[in-house]
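Colleague: Sequence first, predicted model second:
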Amino acid sequence: MSVLLSSDTGGVRTLTLNRPHRKNAIDPELWSALRDALTRAADDEVRALVLTGAEGAFCSGADLKAVDTRHPLDKLRALNEVTLLLHELPIPTIAKVDGVAVGAGWNLALGCDLVVATPRSRFAQIFTRRGLSPDCGGTWLLPRLAGPQQAKRLALLADMIDAEEARSLNLVTWVVPGERIDTYVTDLADRLAAGPPVALAQTKALLDEGTGRTLREALTGEARAQAVNFATTDVPEAYAAFAEKREPRFTGRWYRPSEDSSCAKQ
């Protein structure tokens, strides 16, 4: 059985970590499968991505029992590649968390744009309990989301926290009943997949870059992004849909004023 399941519904791709006997702990095979799947998601016509785990757990972190003879630096390069691929995807990403998300597993969830959890979800930066320090972007993500003091508390003490506390710290976007999470995430992903893909990609990039920019730099970036947006058919389609009182049909295609224009390109 595959350690990573992939399924498409409309423009939404769902990746399911599938090692339930280890609470979906990630071994070298699963890291490799994630790398390949995230690379394909960036190239395929996917409009939104959901990352989740099989059978009542999201991910219990890296599998420390897995046999891996590589040098630790080589192992971490593999983790870093997956982390960057997930974070830099131009499409919206959702972590659907039911059960535990600890260590690298929690940081993969935090690397998604939105996190949906259930009351039974539990989170921990488990690393110091194992004599390790955080990886998979935890030291970059936690201070930006929860602030430096809470980030230090979570990373230094490795406390296990519940979904409501995680939400209060801006580490979970929504907490929904377990029986509703599938429907909730499906509806959310469908909304994102129906959105204007170029504008969503521009917006995601601007927000990700914004914390490291001055206001002047952010305004310059916004102006450039808006110029890209106006070069798509989605802007006139949005205006037409508003006038006609209907839902817009966004495609992200490049806007061509006329098919016979000498400047028109595919």
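Modeller: Cool, got the structure.
Colleague: going forward, measure contacts between C-alpha atoms and count neighbours the same way
Modeller: Fine.
Colleague: what's the spacing between residue 127 and residue 157?
Modeller: Per C-alpha to C-alpha, to the nearest Å, residue 127 is found 9 Å from residue 157.
Colleague: more crowded one of those two?
Modeller: residue 127 (19 against 15; other C-alpha atoms under 10 Å).
Colleague: ranges for the helices of the stretch 1-150 of the chain?
Modeller: With DSSP state H, counting those that start in this stretch applied, the stretch 1-150 of the chain shows helices at 28-43, 72-87, 104-110, 138-146, 148-157, listed in chain order.
Colleague: centre of the chain versus the third one, how much separation?
Modeller: It stands for helix 104-110. 10 Å (C-alpha atoms, centre = their mean, to the nearest Å).
Colleague: That one packs against which elements?
Modeller: strand 93-97, helix 138-146 (3 or more C-alpha pairs under 8 Å, 6 or more residues apart in numbering; DSSP states H and E).
Colleague: and residue 221, how far is that from residue 16?
Modeller: For residue 221 relative to residue 16 (C-alpha to C-alpha), the value is 35 Å.
Colleague: which one of the helices of the stretch 1-150 of the chain is the most hemmed in?
Modeller: Burial of the helices of the stretch 1-150 of the chain is given as mean neighbour count (mean count of other C-alpha atoms under 10 Å); helix 104-110 ranks first at a mean of 25.
Colleague: Below is an additional structure, to be compared with the one above:
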Amino acid sequence: MTLLDKDGVRLTVDDAIATVTLANAAKRNAQSPAMWRALAEAGSLLPGNVRIAVLRGEGKSFSAGLDRQAFTPEGFDGEPSFIDLARGTDEALDATIAEYQEAFTWWRRTDLVSIAAVQGHAIGAGFQLALACDLRVVAPDVQFAMRETSLGLVPDLTGTHPLVGLVGYARALEICATGRFVHAEEAERIGLANLVVPGDQLDATVADLAAALTAAPRDAVIETKALLAGAAGRTYEEQRRAERAAQARRLRDLAGVGE
């Protein structure tokens, strides 16, 4: 069932699995504010029974990053240009960037697991969109790169937090500050990629992973994801308490005992 198809974003839902496809292969799925709004809308349209959100890109590239039109003086039709944004108030600039970020935030919701299927270029905003997901399955030709710093900017689409969490501060700084490519072998070795599979097996592998993730009871997966996602911000003793509280909820639920 197709729930959304506009501005280079298509959302389809098959039972508990939602697939969001970047569908502008002619432009290597380059991103724009319109695409970001469509991605945010896709997140708001997910039915309550969805447990897995798969993110994929049509064509040879997952996403080559921000559409180059963004760097022209006129920017996108009907959108404020970067120059317009820079000339606005601090409050307006902050609100606009926050709106853009909404396309990248919902993938980490605790009530679902998100998987990015990544092939070819995943550059800048494309890299950050892949990082927005919980898991990444990549093809051998994947090319991750964070080019914002090279352009005099910073990664501002929520990618810095998961990048540091996956590869550590020093390596994240080196990747961002140099803007270099991270290829499949390194991506798997340093934790950016969960799996590397042949390109023609990418969609099938993601489908198998999605099926495996839905095999466990939903509430147990939700509780486990919340425990793991919050672990870095807790002390050891705080994590122990969080584990005990989560397990108590699970035991009571399984036993049919109310709080």
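Modeller: Everything's here; your move. Note that the structure is a prediction, hence the values are computed from the model and not measured.
Colleague: Report the TM-score for the pair.
Modeller: Here the TM-score for the pair of chains, by TM-score structural alignment, normalised by the length of the second structure, is 0.85; 237 aligned residues with a C-alpha RMSD of 2.0 Å.
Colleague: Of residue 221 and residue 16 of the first structure, which one has the most company?
Modeller: More neighbours surround residue 16 than the other of residue 221 of the first structure and residue 16, with 22 against 17 (other C-alpha under 10 Å).
Colleague: show me the contacts for the more buried one.
Modeller: Applying C-alpha atoms under 8 Å, 6 or more residues apart in numbering, we find residue 16 of the first structure in contact with 4, 5, 6, 51, 52, 53, 54.
Colleague: ok, 10 Å please
Modeller: 2-7, 24, 34, 50-55, 58, 96 (C-alpha atoms under 10 Å, 6 or more residues apart in numbering).
Colleague: Equivalent analysis for residue 76 of the second structure, please.
Modeller: With C-alpha under 10 Å, 6+ apart, residue 76 of the second structure has these contacts: 32, 33, 34, 67, 68, 69, 70, 82.
Colleague: Compare those and tell me which is most surrounded.
Modeller: If you count neighbours using other C-alpha under 10 Å, the busiest of the contacts of residue 76 of the second structure is residue 32, which has 22 neighbours.
Colleague: Distance check, the counterpart of residue 86 of the first structure in the second structure against residue 23 of the second structure.
Modeller: The equivalent of residue 86 of the first structure in the second structure is residue 107 (alignment by TM-score structural alignment). With distances taken as C-alpha to C-alpha, residue 107 of the second structure is found 18 Å from residue 23 of the second structure.
Colleague: all strands for the stretch 1-150 of the second structure, in order.
Modeller: Listed in chain order, the strands of the stretch 1-150 of the second structure (DSSP state E, counting those that start in this stretch) span residues 2-6, 9-14, 17-22, 52-57, 113-118, 121-123, 135-138, 143-145.
Colleague: Now tabulate those strands in a markdown table and tack on distance to residue 160 of the second structure.
Modeller: Formatted as a markdown table, these follow (distance: least, C-alpha to C-alpha, whole Å):
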| stretch | distance to residue 160 of the second structure |
| --- | --- |
| strand 2-6 | 28 |
| strand 9-14 | 24 |
| strand 17-22 | 22 |
| strand 52-57 | 19 |
| strand 113-118 | 17 |
| strand 121-123 | 14 |
| strand 135-138 | 16 |
| strand 143-145 | 13 |
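Colleague: Next, the buried residues of stretch 193-207 of the second structure.
Modeller: Residues 193, 195, 196, 197, 199, 202, 203, 205, 206, 207 are the ones in stretch 193-207 of the second structure that count as buried (16 or more other C-alpha atoms under 10 Å).
Colleague: As CSV, those residues with distance to residue 232 of the second structure would be great.
Modeller: Formatted as CSV, these follow (distance: C-alpha to C-alpha, whole Å):
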residue, distance to residue 232 of the second structure
193, 20
195, 23
196, 26
197, 29
199, 33
202, 30
203, 31
205, 29
206, 27
207, 29
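Colleague: Among those, which lie within strands?
Modeller: 195, 196 (DSSP state E).
Colleague: what does residue 95 of the second structure align to in the first structure?
Modeller: By TM-score structural alignment, residue 95 of the second structure lines up with residue 74.
Colleague: I meant to write residue 234 of the second structure there.
Modeller: Per TM-score structural alignment, residue 234 of the second structure is aligned with residue 213.
Colleague: ditto for residue 61 of the second structure
Modeller: Match for residue 61 of the second structure (TM-score structural alignment): residue 57.
Colleague: ditto for residue 200 of the second structure
Modeller: Here residue 200 of the second structure is matched to residue 179 in the first structure, going by TM-score structural alignment.
Colleague: So what's the gap between stretch 40-59 of the second structure and the chain middle?
Modeller: 11 Å.
Colleague: And it, end to end?
Modeller: In stretch 40-59 of the second structure, first residue to last residue: 22 Å (C-alpha to C-alpha).
Colleague: gap between the residue sitting nearest the centre point of the second structure and residue 196 of the second structure?
Modeller: Nearest to the geometric centre of the second structure sits residue 132, at 2.3 Å (C-alpha atoms, centre = their mean). Distance, residue 132 of the second structure to residue 196 of the second structure, by C-alpha to C-alpha: 18 Å.
Colleague: next one: residue 50 of the second structure
Modeller: 25 Å.
Colleague: just residue 56 of the second structure next, same as before
Modeller: Counting by C-alpha to C-alpha - residue 56 of the second structure and residue 196 of the second structure are separated by 15 Å.
Colleague: How about whichever helix in the second structure runs longest, which residues are buried there?
Modeller: Longest helix of the second structure, by residue count under DSSP state H: helix 236-255. Within helix 236-255 of the second structure, the residues that qualify as buried are 239, 242, 243, 246, 249, counting by 16+ other C-alpha under 10 Å.
Colleague: list the contacts for residue 190 of the second structure?
Modeller: 166, 167, 168, 171, 182.
Colleague: Give the equivalent position in the first structure for the third one.
Modeller: In other words, residue 168 of the second structure. In the first structure, residue 168 of the second structure lands on residue 147 (TM-score structural alignment).
Colleague: What count of nearby residues applies to that match?
Modeller: As a burial measure, residue 147 of the first structure scores 13 neighbours (other C-alpha under 10 Å).
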